[in-house]
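Colleague: pasting the sequence and the predicted model now:
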Amino acid sequence: MPVTRYDRRTWLLAACLSALAGFVDAVGFLKLGGFFVSFMSGNTTRLGVGLFNHGRDAAIAAGLLGLFVAGVVLGALVGRLADPDRRPALLALMAMLLGTAAGAAMAGADRIAVVLMAVAMGSENAMFERDGEIHIGLTYMTGTLVKMGQRIAAACFGGDRLGWLPYALLWTGLALGACAGAAIYPLLGLHALWIAAGVSAILAIITLAVRRETRAA
């Protein structure tokens, strides 16, 4: 199902989750000095460059890629087991992973914190999975920007004039989240993950309440 066919609540949730991904990715990027916990295209480039220039960089990038994929697998499993309460369950999983990461950072176990961050970001992408396909990507924007450009082009030829808006909303969420993470990291370091964990928990409660309201209607 294309993004444009989802209702406004779903668009808003997706934008919030993109912002959360941007926030966590910015924190991870600053902590790791140029590696990502959610943007795996960037890590793939770092892997390729590192293989021919700096073996340690290649190892870090490869490790993050593996952790992210493990998170995707974990998210897909939890989502399937929790259906029809996929979203609240996945948000609770993210809150647990990010909260544990924040706790690990407080205990001085920064490497464990980074591991859990990458797994959490991978698991987030199962949020809008249906029939084994991810319909809304939350932690990567290349495809989103391509679709936005295509919708703008379609609007120029009489198509839906606002069809590009959901994609712009997703990108804006990621960008604003990254700005927030970059601003807060110098003040809190990895302790900023408590904020991300709290937001995930709040979204889990909200989505569960909406789910129950929908069932009761």
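Modeller: Nice, thanks for sending it over. Numbers count the residues shown, from 1 in each chain.

Colleague: CA only for contacts and neighbour counts going forward, please
Modeller: Noted.

Colleague: tell me how far the closest residue in space to V73 that isn't next to it in sequence lies from A92.
Modeller: Distances taken as C-alpha to C-alpha, 6 or more residues apart in numbering place S123 nearest to V73, at 7.1 Å, with adjacent residues excluded. As for S123, its distance to A92 is 11 Å (criterion: C-alpha to C-alpha, to the nearest Å).

Colleague: ok, structure two:
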Amino acid sequence: MIRYTRAARALAICLAGLAGFVDAVGFLQTGGLFVSFMSGNSTRLAVGLAEAVPVAGLAAQLIVSFVVGVVLGGLLAARWPAVRKALVLAVVALLIALAAGMESLGFARLMLVPLAMAMGCINNVFQRDGDVTIGVTYMTGALVRAGQRIADALRGGPRWDWLPFLLLWTGLVAGAIVGALLFARFGVPCLWIAAAAAALLSLWGGRLQLREGR
């Protein structure tokens, strides 16, 4: 992340905020599962299988949907690399809108499929040579890198290289707080706000890629 421009870092932090927003809504809607954090769902899957409880099925559904979203985003990014950021985020916006629409029609469980797909897809915004360079839906790696950069700073290395990683985590937490507050007030329809935000971020991402060329 430290190799990116400030504008690109700002976009990544906003995407993490969007992911936090959506994940908070998914967490509250499912009663404790995630649409962007698959490590947590994997643990819930394992515990659910061990205890033979239905939550295992929903956890598996979310994991598969997330991976399908990653595949979809990866295919789009490979096919149209020059407009990768805008295209991937436009698809993310459509998937979130689809989820919100499905819930309004009574498909409370099925709407989790496009929602988890959106969170898988969004991780293809920042990549190089087909590999993700900034994961915006999972923060364990960001916190590890922040800790490593703090250790480097304490040994006389760059003083502030840890800050972008901490800001990425902060973005996700802030987005999750907003998502939880809006869910408490409006319920799942607050996802329309997330869809609109993703559409705006698509425009920003497209302009950024045109300017920076990656």
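Modeller: Structure's in. What do you need? Here the structure is a predicted model, which is why all the values come from computation and not from measurement.

Colleague: still on that earlier bit, who's in contact with the counterpart of the residue nearest to V73 of the first structure in the second structure?
Modeller: Aligning on TM-score structural alignment places S123 of the first structure opposite C121 in the second structure. C121 of the second structure makes contacts with 66, 69-74, 88, 91-92, as judged by C-alpha atoms under 8 Å, 6 or more residues apart in numbering.

Colleague: do P164 of the second structure as well
Modeller: With C-alpha under 8 Å, 6+ apart, P164 of the second structure has these contacts: 1-2, 9, 146.

Colleague: and it, what element?
Modeller: helix 163-186 (DSSP states H and E).

Colleague: the first structure: which residue goes with F37 of the second structure?
Modeller: Match for F37 of the second structure (TM-score structural alignment): F39.

Colleague: and for its match, the neighbour number?
Modeller: 22 (other C-alpha atoms under 10 Å).

Colleague: over to R46 of the first structure?
Modeller: R46 of the first structure has 22 nearby residues by other C-alpha under 10 Å.

Colleague: was I right about M117 of the first structure contacting V37?
Modeller: Yes - counting by C-alpha atoms under 8 Å, M117 of the first structure touches V37, with 6.4 Å between them.

Colleague: who touches both of those two?
Modeller: Residues touching both M117 of the first structure and V37 (C-alpha under 8 Å, 6+ apart): 24, 28.

Colleague: where in the second structure does the top helix by length along the first structure align, residue-wise?
Modeller: Using DSSP state H, we find that the single longest helix of the first structure is helix 55-82. Counting by TM-score structural alignment, helix 55-82 of the first structure falls onto residues 53-80 of the second structure.

Colleague: buried sites along the matching stretch?
Modeller: Neighbour-count burial for stretch 53-80 of the second structure, counted by 16 or more other C-alpha atoms under 10 Å, picks out 55-56, 58-77.

Colleague: what do we get in the first structure for A8 of the second structure?
Modeller: Per TM-score structural alignment, A8 of the second structure is aligned with T10.

Colleague: give me the element that match is part of.
Modeller: Short version, using DSSP H and E: T10 of the first structure is in helix 8-32.

Colleague: return the list of helices and strands in contact with that helix.
Modeller: Packed against helix 8-32 of the first structure by the contact rule (3 or more C-alpha pairs under 8 Å, 6 or more residues apart in numbering; DSSP states H and E) you find helix 110-124, helix 165-188, helix 193-216.

Colleague: rerun that using 7 Å as the cut-off
Modeller: Secondary-structure packing of helix 8-32 of the first structure (3 or more C-alpha pairs under 7 Å, 6 or more residues apart in numbering; DSSP states H and E): helix 165-188.
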